[in-house]
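Enquirer: fold the following for me, if possible:
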Amino acid sequence: MSRRVVRQSKFRHVFGQPVKADQMYEDIRVSKVTWDSSFCAVNPKFVAIIVESSGGGAFMVLPLAKTGRVDKNYPIVSGHTAPVLDIDWCPHNDNVIASASEDTTIMIWQVPDYVPMRNLTEPVVTLEGHSKRVGIVTWHPTARNVLLSAGGDNLIILWNVGSGEMLLVLDQMHSDLIYNVCWNRNGSLLLTTCKDKRLRVIDPRGRRVVAERLTPHEGMRPMRAVFTREGHIFTTGFTRMSQRELGLWDPKSFEEPIALQEMDTSNGVLLPFYDPDSSIVYLCGKGDSSIRYFEITDEAPYVHYLSTYSSKEPQRGMGFMPKRGLDVSKCEIARFFKLHERKCEPIVMTVPRKSDLFQDDLYPDTPGPEPALEADEWLLGKDAEPILVSLRDGYVPVKNRELRVTKKNILDNKPPTGPRRSHSSCDQRPTVEEVLEEVRSLRQMVQAQEKRISELENKLCKFTNGTD
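Expert: Purely as a prediction, here's the structure:
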């Protein structure tokens, strides 16, 4: 009598659990735009959700602790003139977020630690360079202020957000719409999937495609791809018969997959969320009501099915918390923020352990908030691995750090709209001394208000601590 050998893995019993009803975010009008992005971005301080809004595109930013029903007058971030398609938090500054829109622009926002009284309508910088809608934004993993955008004009543009300038434009590489873009761990390579059915590995600074695979999945519907920790490529796509499929590839020998598995018949694009610390990939289909997760190893069959978290309601989008935002005391290894039509529901993934001690094997040192490089160093060819932090004592987010832009907003270079001014009105411009004096008085006013806000925040903390 043969006995089936069960593969040993510390993640074999990972289970997902939704939070209690009072820890959800209720009464949020999630965007109805038909675009295959996750519509949600989270970090250890905030959850940001793309929402419906009249007169343009907007997203909402909530402090993680602001659970429960969201007031209908809650301030939103609303600077775009057309729907927002993608948002991404800066990995090196928890108060900075980038948004991409159908209005062809990318905007960078500084979100205060306190809840503002009015809508945020003035970005720190607006980046203009695309001629069609911008559907993808993603920050460089190790270089400060480097942002990537991809648009409907089939361009990939790399920006230095600190100066508001373009660093690189990757054109003539994609002949059709770009579905997704992913950095490798140190930010030296890019991975893209495209409507032309090609999977490309790109050296952005060399402006060349270093590896390419035609039809890793033969179906017509969109593919997604992410780099694994070892430099392999995990893909999701569709077969010719419209079955969903996942694959694992070695970019050094693209001809044959390391693994290829059929999943099910559904037309929802599978969004992969990969955790390099555990080498687990979570698959969330738009319109699905489940999250499937797999462990990627160097033993056959290489992509090992672990389990499925199932619920009754389908997801409209999904946010994925960075490792430093998790509760290590509860053996939490992942947290998702599932978007429903009118709410956001956190789902916690846990490894069942009885010990209260810190679990070293579950929490290796993970990328922290400090960049390893400056934008100029990266552009000149330098690479660096992420600067790691220990989660042994839990991670405490740093206080609000201001993003400084060293040149004027490039919007200021645009010609003025509306009726052209006459020469006589131009001649009445203020003198340099008057402008400097006004800047000085405004700066003093801002500093006084910041001091007052800080004092009130400290008082609020004392009140809160007193009631605990």
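Enquirer: only C-alpha atoms for contact and neighbour calcs from this point on.
Expert: Fine.
Enquirer: isn't M349 right up against F337?
Expert: No. Using CA atoms under 8 Å, M349 is not in contact with F337, being 11.4 Å away.
Enquirer: okay, these two: which has more neighbours?
Expert: Using other CA atoms under 10 Å as the criterion, M349 and F337 rank with F337 on top: 26 against 20.
Enquirer: how close does that one sit to P112?
Expert: For F337, the distance to P112 equals 21 Å [CA to CA, to the nearest Å].
Enquirer: now do F336
Expert: To P112, F336 is 23 Å away according to CA to CA.
Enquirer: what about W378, which SS state?
Expert: Following DSSP: H, G, I helix; E, B strand; the rest coil, we place W378 in the helix state.
Enquirer: and for comparison, fold this next one:
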Amino acid sequence: MSGRFVRASKYRHVFGKSTRKEFCYDNLRISRNAWDTNLIKANPEYLSVNWEASGGGAFAVIPLGEKGKVPDVIPPFPRTHFGRPRYRLVPRDFTLFTDAEEPADVSPVAKFGGHSRKVGQVLFNPAAENILASASGDLTIKLWDVNAGTAPLSLKHPDIVQSLSWNASGSMLVTTSRDKKIRVWDVRQEKPAAEHAGHEGSQEQPCGVAG
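Expert: Sure thing, here's the model as predicted:
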């Protein structure tokens, strides 16, 4: 072992510390449905999680200021219709502390019909606000023009998409699939630019794609 040494990590004395309970969100019933994604999304005002509900597809919106224990009964947003992505806006002054069985004024701003089976993934393009990708059990990924309500591009996938992510410029998509393969799609060419074998175990959501 002469001449060999291990460089000491500069992070060896760094330890994580959990946030105090009063700054956390408790009593969240996150979906365990295999088709629902485990995504948690946030913006400067709200936190959104997929909620445990009969049939799947429902989600809860939590105002960031309402920390602590979430009420046992909250007004979840309705699940997406079969094969039809829907675009909704959170009502003004939305709160979890209400006796309403569902949020007021949650009629979809737009409905996009085109998939023949249940939609499992939706994700806005990070570089173009009006472009939405949706993946369905019909083995297609549709790229929607939200303003026009049309899907000018459709990517044919060989198996069910389990997760997807855009690159920063919005020109490429990466997907994981039930066939345990990772694919990078050039959306302009409507075909994979690269394909790789994934993990042998369950698929994780891709954190992103460079480019």
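Enquirer: where does the TM-score land?
Expert: Counting by TM-score structural alignment, normalised by the length of the second structure, the TM-score of this superposition works out to 0.80. Behind it: 203 aligned residues with a CA RMSD of 2.8 Å.
Enquirer: circling back: F336 and P112 of the first structure: which has the busier surroundings?
Expert: F336 (25 against 15).
Enquirer: contacts only, for that one.
Expert: With contact taken as CA atoms under 8 Å, 6 or more residues apart in numbering, F336 of the first structure is in contact with 318-321, 346-348.
Enquirer: now those as CSV including secondary structure, neighbour count and distance to T138 of the first structure?
Expert: Formatted as CSV, the contacts of F336 of the first structure follow (DSSP: H, G, I helix; E, B strand; the rest coil; neighbours: other CA atoms under 10 Å; distance: CA to CA, whole Å):
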residue, secondary structure, neighbour count, distance to T138 of the first structure
M318, strand, 25, 16
G319, strand, 23, 14
F320, strand, 22, 14
M321, coil, 20, 15
P346, strand, 22, 22
I347, strand, 19, 24
V348, strand, 20, 24
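Enquirer: nearest to R12 of the first structure, of those residues?
Expert: The closest of the contacts of F336 of the first structure to R12 of the first structure turns out to be V348 (CA to CA; 15.8 Å).
Enquirer: the residue nearest to that closest one when sequence neighbours are not counted sits in which helix or strand?
Expert: Distances taken as CA to CA, 6 or more residues apart in numbering put R335 closest to V348 of the first structure, at 4.6 Å, once the chain neighbours are dropped. Here R335 of the first structure, judged by DSSP states H and E, is contained in strand 332-339.
Enquirer: just tell me what T138 of the first structure corresponds to in the second structure.
Expert: Counting by TM-score structural alignment, T138 of the first structure lines up with L123 in the second structure.
Enquirer: contacting residues for its match?
Expert: Residues near L123 of the second structure by CA under 8 Å, 6+ apart: 132-134, 164-165.
Enquirer: how near is it to L39 of the second structure?
Expert: Here L123 of the second structure is placed at a distance of 11 Å from L39 of the second structure (CA to CA).
Enquirer: any idea which residue sits dead centre in the second structure?
Expert: The residue lying closest to the centre of the second structure (CA atoms, centre = their mean) is L39, at 4.5 Å.
Enquirer: okay but it is in contact with W51, surely?
Expert: No. Checked against CA under 8 Å, the pair L39 of the second structure and W51 is beyond contact range at 10.6 Å.
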